[in-house]
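Student: Please work out how this folds:
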Amino acid sequence: MSKLELPPQYLRDLTLIAHARDESLAETVGFLLEYFRLGAAGMTPKAAPAEPQGVPVYAIYQGQRIEGTYDPMSNSLTVTSGALAGERFNTPSGAAKAAVAGIKPGVAPNRSGFDFWFVTSTGETLRSIRKAR
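Tutor: This is a model prediction of the structure:
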């Protein structure tokens, strides 16, 4: 039998499904594979996520630099470096909170993302390009 290594979020999701179905992780994987083969065969494969579009940004917290891309149209921020690389957050504040919590878990992570993140090209806070809502 081969060993399968999964990212923590996939393992968490599989564990939830297995618990809900009252079965082992192996049985859950088998169920999902069978479901896809039989029940969802007409589905088209999910497209690869598009590269983040928008404004390159960065933050420095506790001496660690974190980079990301801010999308002014959706107000979302995608982290592109560090432990959160590839994670998309609905707001810059959500990304800031996750970054702080990941680097220093014992600290209250509440931060204004528009003051936490800096525009890479100018060094000014993200607030400098924030659109009025």
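Student: from here on, contacts and neighbour counts on C-alpha atoms
Tutor: OK.
Student: and Tyr58, that one's in a strand?
Tutor: Yes. Read with DSSP: H, G, I helix; E, B strand; the rest coil, Tyr58 is one of the residues of a strand.
Student: Would you map the strands across the chain?
Tutor: 55-61, 64-71, 76-79, 88-89, 118-119 (DSSP state E).
Student: got the angle for the first one vs strand 64-71?
Tutor: Using axes from the mean of the first three to the mean of the last three C-alpha atoms, to 10 degrees, the inter-axis angle of strand 55-61 relative to strand 64-71 is 150 degrees.
Student: For strand 55-61, list every residue counted as buried.
Tutor: Using 16 or more other C-alpha atoms under 10 Å as the test for burial, strand 55-61 gives Val55, Pro56, Val57, Tyr58, Ala59.
Student: for the third one, same thing?
Tutor: When neighbours are counted by 16+ other C-alpha under 10 Å, the buried residues of strand 76-79 are found to be Ser76, Leu77, Thr78, Val79.
Student: ok, now stretch 103-123?
Tutor: Neighbour counts over stretch 103-123 (16+ other C-alpha under 10 Å) mark Pro109, Arg111, Ser112, Gly113, Phe114, Asp115, Phe116, Trp117, Phe118, Val119, Thr120 as buried.
Student: how far does it sit from the chain's center?
Tutor: Remark: stretch 103-123 is offset 16 Å from the chain centroid, using C-alpha atoms, centre = their mean, to the nearest Å.
Student: Quote the end-to-end distance of it.
Tutor: 22 Å (C-alpha to C-alpha, to the nearest Å).
Student: want to put them side by side, so please do this one too:
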Amino acid sequence: MPTMQIADGPLRELTLIAKSRNESLGDAVAFLIEQFHRSATNSAQPPAPPTTGVAVYATYQGERIEGLFDPTTAGLTVTSGALSGSWFGSPSGAAKAVVANLKPGVTPNRSGYDFWFVASTGKTLASIRNKR
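Tutor: Down below sits the predicted model:
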């Protein structure tokens, strides 16, 4: 199997991406390559954000990030900021990715149900967790 050398800085970033997605480093590389190809092929027209779900937001490092939470799957799609269009299998995965993106170097572990807020009520996502 081929090997590759990665400088310390990019390796830390890649490790954060892998951890936020609960994946191996190899899977994180594959994810980034897929994202690159998507952005290259869709550069003329950005992908449309999902239209169904519970509107949520988080504020971190002074930046408001918006998303849509799917109560059926518990997945969350980020709809604004650098991660716009990214889908995560859980609110915590999305929260970790936001933290890793906005403040690299800090431990990104977060409870997504406390990190994200329901846009219509201002309450934490935990407030609707048991209503799925």
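Student: contacts for stretch 75-95 of the first structure?
Tutor: Stretch 75-95 of the first structure is touched from outside by 52, 66-71, 74, 99, 102, 110-114, 116-117, with contacts defined as C-alpha atoms under 8 Å, 6 or more residues apart in numbering.
Student: what do you get if the cut-off is 10 Å, keeping everything else the same?
Tutor: Stretch 75-95 of the first structure has contacts (C-alpha atoms under 10 Å, 6 or more residues apart in numbering) with 49, 51-58, 64-71, 74, 96, 98-99, 101-103, 109-117, 126, 130-131.
Student: got a markdown table for the buried residues of strand 76-79 of the first structure, with distance to Ala85 of the first structure too?
Tutor: Below are the buried residues of strand 76-79 of the first structure laid out as a markdown table (distance: C-alpha to C-alpha, whole Å):
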| residue | distance to Ala85 of the first structure |
| --- | --- |
| Ser76 | 14 |
| Leu77 | 11 |
| Thr78 | 8 |
| Val79 | 5 |
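Student: Report the separation between the residue nearest the centre of the first structure and Thr78 of the first structure.
Tutor: Nearest residue to the geometric centre of the first structure (C-alpha atoms, centre = their mean): Glu87, 1.9 Å. As for Glu87 of the first structure, its distance to Thr78 of the first structure is 6 Å (criterion: C-alpha to C-alpha).
Student: Now do the helices for the second structure: every range, in order, please.
Tutor: 8-20, 25-41, 91-102, 112-115 (DSSP state H).
Student: now Gln9 of the first structure: how far from His19 of the first structure?
Tutor: Per C-alpha to C-alpha, Gln9 of the first structure is found 15 Å from His19 of the first structure.
Student: between those two, which one's more packed in?
Tutor: His19 (13 against 9; other C-alpha atoms under 10 Å).
Student: so that one makes contact with Thr28?
Tutor: Yes. The pair His19 of the first structure and Thr28 passes the contact test of C-alpha atoms under 10 Å, sitting 9.2 Å apart.
Student: any idea how far Ala96 of the first structure is from Thr69 of the first structure?
Tutor: 13 Å.
Student: neighbour-wise, which of these two wins?
Tutor: Each of Thr69 of the first structure and Ala96 has its neighbours counted (other C-alpha under 10 Å); Ala96 has more, 26 against 23.
Student: Distance-wise, check that one relative to His19 of the first structure.
Tutor: Distance of Ala96 of the first structure to His19 of the first structure, given as C-alpha to C-alpha: 32 Å.
Student: now Tyr10 of the first structure
Tutor: Distance of Tyr10 of the first structure to His19 of the first structure, computed by C-alpha to C-alpha: 14 Å.
Student: and if you look at Lys97 of the first structure?
Tutor: Taking C-alpha to C-alpha, one finds Lys97 of the first structure at 30 Å from His19 of the first structure.
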